[in-house]
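Participant: task: produce atomic coordinates for the following.
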Amino acid sequence: MSTGIPAPKPPPRLYEYRLPGDWTVLAGRTDADNDTLSLALAAPDDWWFHVRGVPGSHVVLRARPGQEPVRETLRQAAAVAAYHSKARNGGIVPVACTQARYVTKPRGAKPGTVCIRKETILKVRPGLPAQSQGD
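Facilitator: Predicted coordinates for the structure are as follows:
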């Protein structure tokens, strides 16, 4: 007997990494995970990353109250985004970076599709932090 209530969505499956200085980076595994990470889990002050022009994971660097990440921390998070993309073997790749508050979903867009504003482009080599906790 159906109650008419939709089944709850499964929790997103995310890769999680630690950067030096105890910063946390999260990366989505699927388009649905990317949507949940970027639009529901990311706080407005978190930093958001995605490789330019290539399919890949949405990546979020968790903000820390009263602390701004240094440029090297942003670059390391961008390298994680490059690693979890089709550009993984592409040498130096451009990665868009903005705060999560500037990430929105266009009405009717398919999962994993977002619009971003106020982006900065970081050019990085794909890679993961040395002591990662991802799979």
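
Participant: all contacts plus neighbour counts: C-alpha atoms, from now on.
Facilitator: Noted.

Participant: for this structure, which segments count as helices?
Facilitator: According to DSSP state H, the chain carries its helices in the segments 31-36, 71-83.

Participant: which of those has the highest mean neighbour count?
Facilitator: helix 71-83 (a mean of 24; mean count of other C-alpha atoms under 10 Å).

Participant: tell me the centre residue of this structure?
Facilitator: Val59 (1.2 Å; C-alpha atoms, centre = their mean).

Participant: this one next, for a side-by-side:
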Amino acid sequence: MTDRPESSVHRPDPPRVWEYTLPDGHRVMAGKTDADNDRLSLKVAGPNDWWFHVRGMPGSHVVLIAADGRMPGRNTLNQAAAIAAYHSKARGGGVVAVSGTLARHVTKPRGAKPGTVQIRKERVFKVRPALPESY
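Facilitator: Reported below is the predicted structural model:
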């Protein structure tokens, strides 16, 4: 145990994110930088939250917070995937493929650069990039 004062203990900054509330009350967060994506995906997201990222191009990691332990419906998952598409290089495209999985299936490979993750049990959502205000 150290005798350091509490104020000198270094805690990582919370991730900088865009936050949205979907019509059904679920919260969605999208990382702003690679380091923010890492913290959001690996530290903030709970095992039952959903994680999203556009397939095959750069973009934000997006986390759908499981509100009150409720499992989100298909429409809610599609809305979160649309936010992931919006916060990516595919924003100007038509229909975009977005990978989604429970956050428990998101891991970081040893030695990988910030923002790099591996996912298992992927589900692919085909959505148009959009933010909640445009639903």
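
Participant: how close are the two chains, by TM-score?
Facilitator: The TM-score (TM-score structural alignment, normalised by the length of the first structure) is 0.89; 128 aligned residues with a C-alpha RMSD of 1.7 Å.

Participant: follow-up on the earlier one: isn't the residue nearest to the centre of the first structure up against Asp46?
Facilitator: No. Between Val59 of the first structure and Asp46 there is no contact under C-alpha atoms under 8 Å: 10.1 Å.

Participant: just to revisit the earlier point, now check the residue nearest to the centre of the first structure against the second structure: what is it aligned to?
Facilitator: Correspondence of Val59 of the first structure to the second structure, assessed by TM-score structural alignment: Val62.

Participant: how close does that match get to Leu131 of the second structure?
Facilitator: Here the criterion is C-alpha to C-alpha, to the nearest Å. By it, Val62 of the second structure lies 12 Å from Leu131 of the second structure.

Participant: rewinding a little: who are the contact partners of the residue nearest to the centre of the first structure?
Facilitator: By C-alpha atoms under 8 Å, 6 or more residues apart in numbering, Val59 of the first structure lies in contact with 25-28, 38, 48-50, 77-78, 80-81.

Participant: over to Ala97 of the second structure?
Facilitator: Ala97 of the second structure touches 54-55, 85, 124-127, counting by C-alpha under 8 Å, 6+ apart.

Participant: which parts of the second structure are strands?
Facilitator: 17-21, 27-31, 50-54, 62-65, 96-102, 106-107, 118-119, 123-127 (DSSP state E).

Participant: any chance of those in JSON lines, plus distance to Pro72 of the second structure?
Facilitator: Output for those, formatted as JSON lines (distance: least, C-alpha to C-alpha, whole Å):
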{"stretch": "strand 17-21", "distance to Pro72 of the second structure": "13"}
{"stretch": "strand 27-31", "distance to Pro72 of the second structure": "11"}
{"stretch": "strand 50-54", "distance to Pro72 of the second structure": "9"}
{"stretch": "strand 62-65", "distance to Pro72 of the second structure": "9"}
{"stretch": "strand 96-102", "distance to Pro72 of the second structure": "11"}
{"stretch": "strand 106-107", "distance to Pro72 of the second structure": "18"}
{"stretch": "strand 118-119", "distance to Pro72 of the second structure": "20"}
{"stretch": "strand 123-127", "distance to Pro72 of the second structure": "14"}
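
Participant: tally of neighbours for Arg4 of the second structure?
Facilitator: 8 (other C-alpha atoms under 10 Å).

Participant: relative to His10 of the second structure, how far out is it?
Facilitator: 11 Å.

Participant: and stretch 38-55 of the second structure, how far apart are its ends?
Facilitator: Calculated as C-alpha to C-alpha, the first-to-last residue distance of stretch 38-55 of the second structure is 17 Å.
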